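J.: have a look at this prediction, sequence included:
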Amino acid sequence: LHIKAWTPVEINWFSFMTKKPTRWVLEQMMEAGLSSMPGGGAEIFHPEIREQICEHKADSETWFEVHREAHNLGLRSNATILYGHYEQAKHRIDHLCRLRELQDETGGFQTFIPLAFHPENTGMSDIPKPSGLMDLKVIALSRIMLDNFDHIKAYWIMLGEKTAQTALSFGADDLDGTVVHELIYHDAGAKTPEGLTVEQLHRLINEAGRIPVERDTLYRHIVREGANWSVGEPILTSAAT
């Protein structure tokens, strides 16, 4: 069983509540079974925007320090960006540059996940939703700039099936999994399906001219033989997962 849990924002809160260092919190979590971490809470790192959209969250320096500590302890993690609200191109570039720098230092990030802002049912509902063109541009820019990240994810439940499928030709190599029950985007009004079957994911990937490959959380190939399965080698970015 692989447990991926707790964003840096949450780890920072645990540190505040327990009055213990971040490293102590992470070590306690690892003893309890924590195996890797998601990349949530990144939003936009630049303080000019962060103060507008998430002023009460941990700042970018804290976000990076938690990931640095996690990587130094041997934990792998993901990273995200939330785009399509008040930020400008320069803020997105700044965000990617900061991630690239830490990856050069630690090598602990597994994948980068661009997340489009969903304005419906939020306090910023007057903002238009990011276009499909912007979605693809962000994916492509991420692949070019984050050359030290092995994987770029086109999160189908946020992008929609067709845009995510197209993103496989714009630098993405991961669609995410079947997903059973997603709340964040659907609570905000998303109309995408809450889950896809394995067969549906295979079809999307095959239609895009890519080879479907099943992976585990650490991006290792899952090899199935009837009812039996095993973990194979790490997946190269030329496949889609």
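T.: Structure's in. What do you need?

J.: C-alpha only now, for contacts and for neighbours.
T.: OK.

J.: packing partners of the helix or strand harbouring E233?
T.: When elements are defined using DSSP states H and E, E233 is found to belong to strand 228-234. When contacts are defined as 3 or more Cα pairs under 8 Å, 6 or more residues apart in numbering; DSSP states H and E, strand 228-234 sits against strand 220-225.

J.: does T163 touch S131 like I think?
T.: No - T163 sits out of contact with S131 when judged by Cα atoms under 8 Å, with a separation of 10.2 Å.

J.: in addition, the following structure is provided for comparison:
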Amino acid sequence: MSSTVAAILQRVVEGERLSFDDGVTLLRSADLLDLGRAADAVCRRLHPEPYRTYNIDRNINYTNVCTAVCDFCAFYRKVNDTDAYVLERDVLLDKIRETVELGGDQILMQGGLHPHLKMEWYEELLHDIKSHFPQVNIHGFSPPEIHHFTKVTKLPLKVVLERLKAAGLGSLPGGGGEILVDRVRKAMTRGKVMTDDWLNVHRVWHELGGRSTATMMFGHIETLEERIEHLERCRQLQDETGGLTAFISWTFQPEHTEMADVPAAGSFEYLRTQAISRLYLDNVPNIQSSWVTQGPKIGQIALYFGANDMGSLMIEENVVASAGTVYYLSLQEIRRAIRESGYIPRQRNVFYEYIDEDVADPSMALSAS
């Protein structure tokens, strides 16, 4: 380890904030295991509890129709494609019912940018879900969708968010973040929200008292500096609002996309980037492992590279699966992965509140499980 890298890692472990240049230096030069040790130390400082968490939810894609053209997406369809769909309401409610029966308390509901669905359609959808399942949190509508709603309805962003919240929207996912640098976004997509507007959806939602998550899909056409710029923009937003509950990153899955010629980033790059996200995002409390794209073993190792959460049971996932990456874990496998890492598994909600039974004696619970 160079003296420069060693000094940067020592400072961040002790609680000093990384600069942009520090982040780039670590991403370019630091040894993977050195990064992992530092990220683990920071994670343990922020989360000294003997628990690592997971949640049970379902990713429901209510439509695959999208007016945006994203070269990296294998899921979207045009409105007149034969396999374009909008889920029937009964089908969607059945999916939620199954989720609840499996112990879930939340749905992650996202879709494409549908050109014909009106604001009233979304409000009715939320009302229907909450009337049948009042206990279920709706973690729904990514910033690109929300921004699209403002264009279709010609309503201000705040009004759109107020109406969705009144109808039952509980929290916002961080989907559609990709890389929060306009050069990258313009090169990969057409007809989709740019960086400032993506961030502003979160900002206004936070001003309304809402919470949300942030994401990053990396390993495609971005530079290392642009990867750090993404983290910087998220950190600035969190400094301003404090409304982000977690950060989730994953590698681009090129199969079946218009960018299939881009070499897939591997687990080495994933662990390196996740570790740096834990070091850089000193104001974001939680980092999720991405076993959905990395597989169970790397997902488990991620708990030693800055993650304090194994993410979701993911009863259903369609977008990443469309690109050929299909990893599934049972609830027992997720809990076992956490236990094998030396922690006690606890179920949490989107706000990172424990919703399972309290563990009176952690040491006994760990040995018994």
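T.: Now that the structure is in, tell me what you want to look at. Note that the coordinates shown come from a computational prediction; the quantities given were computed from them, not determined experimentally.

J.: what number of residues lie near T257 of the second structure?
T.: Neighbourhood size, T257 of the second structure [other Cα atoms under 10 Å]: 18.

J.: need the counterpart of it in the first structure.
T.: Alignment note: T257 of the second structure maps to T122 in the first structure; criterion TM-score structural alignment.

J.: what's its match in contact with, if anything?
T.: Each residue near T122 of the first structure by Cα atoms under 8 Å, 6 or more residues apart in numbering is listed here: A188.

J.: kindly report the same for D59 of the first structure.
T.: Listed by Cα under 8 Å, 6+ apart, the contact set of D59 of the first structure reads F45, P47, R50.

J.: out of these, flag the one nearest to H151 of the first structure.
T.: Within the contacts of D59 of the first structure, the smallest distance to H151 of the first structure is 20.5 Å, found for F45 (Cα to Cα).

J.: what does that closest one correspond to in the second structure?
T.: Counting by TM-score structural alignment, F45 of the first structure corresponds to L180 in the second structure.

J.: my guess is its match contacts I228. True?
T.: No - taking Cα under 8 Å as the contact criterion, L180 of the second structure and I228 are not neighbours in contact, 9.7 Å apart.

J.: okay, the two: which has more neighbours?
T.: L180 (27 against 24).

J.: neighbour-wise, which of T163 and S131 of the first structure wins?
T.: A direct count of neighbours by other Cα under 10 Å for T163 of the first structure and S131 places T163 higher, at 17 against 12.

J.: what is the neighbour count of the spatially closest residue to the more buried one that is not a sequence neighbour?
T.: Leaving aside its chain neighbours, T163 of the first structure sits nearest to G132 (6.7 Å; criterion: Cα to Cα, 6 or more residues apart in numbering). Using other Cα under 10 Å, the number of residues around G132 of the first structure comes to 17.

J.: which one in the second structure is aligned with G132 of the first structure?
T.: So, by TM-score structural alignment, G132 of the first structure is matched to S267.

J.: tell me if I'm right that that match and G299 touch.
T.: No - checked against Cα under 8 Å, the pair S267 of the second structure and G299 is beyond contact range at 9.5 Å.

J.: what's the helix of greatest length in the first structure aligned against in the second structure?
T.: In the first structure, with assignment by DSSP state H, the single longest helix is helix 89-106. Residues 224-241 of the second structure are the counterpart of helix 89-106 of the first structure, counting by TM-score structural alignment.

J.: in the matching stretch, what's buried?
T.: Residues of stretch 224-241 of the second structure classed as buried: 224, 226-235, 237-238, 241 (neighbour count, 16 or more other Cα atoms under 10 Å).

J.: could you measure from I298 of the second structure over to D90 of the second structure?
T.: Between I298 of the second structure and D90 of the second structure the distance, using Cα to Cα, to the nearest Å, works out to 37 Å.

J.: my error: substitute H148 of the second structure in the last question.
T.: H148 of the second structure sits 25 Å away from D90 of the second structure, taking Cα to Cα as the criterion.

J.: of these two, who's got more company?
T.: Counted by other Cα under 10 Å, H148 of the second structure and D90 do not tie: H148 has more neighbours, with 22 against 9.

J.: so the alignment partner in the first structure of the more buried one, which state does it fall into?
T.: When the structures are aligned by TM-score structural alignment, the residue of the first structure matched to H148 of the second structure is W13. Reducing the assignment to helix, strand or coil with DSSP: H, G, I helix; E, B strand; the rest coil, the entry for W13 of the first structure is helix.

J.: mind checking how far W13 of the first structure is from T62 of the first structure?
T.: Counting by Cα to Cα - W13 of the first structure and T62 of the first structure are separated by 11 Å.

J.: now do the strands in the second structure.
T.: In chain order, the second structure shows strands spanning 51-55, 57-61, 69-70, 106-110, 137-140, 189-190, 212-218, 244-251, 286-288, 309-312, 344-347, with DSSP state E as the criterion.

J.: among those strands, which comes closest to A6 of the second structure?
T.: Among the strands of the second structure, if distance is taken as Cα to Cα, the winner is strand 286-288, at 23.2 Å.

J.: and that closest one, which stretch of the first structure?
T.: Per TM-score structural alignment, the counterpart of strand 286-288 of the second structure in the first structure is residues 151-153.
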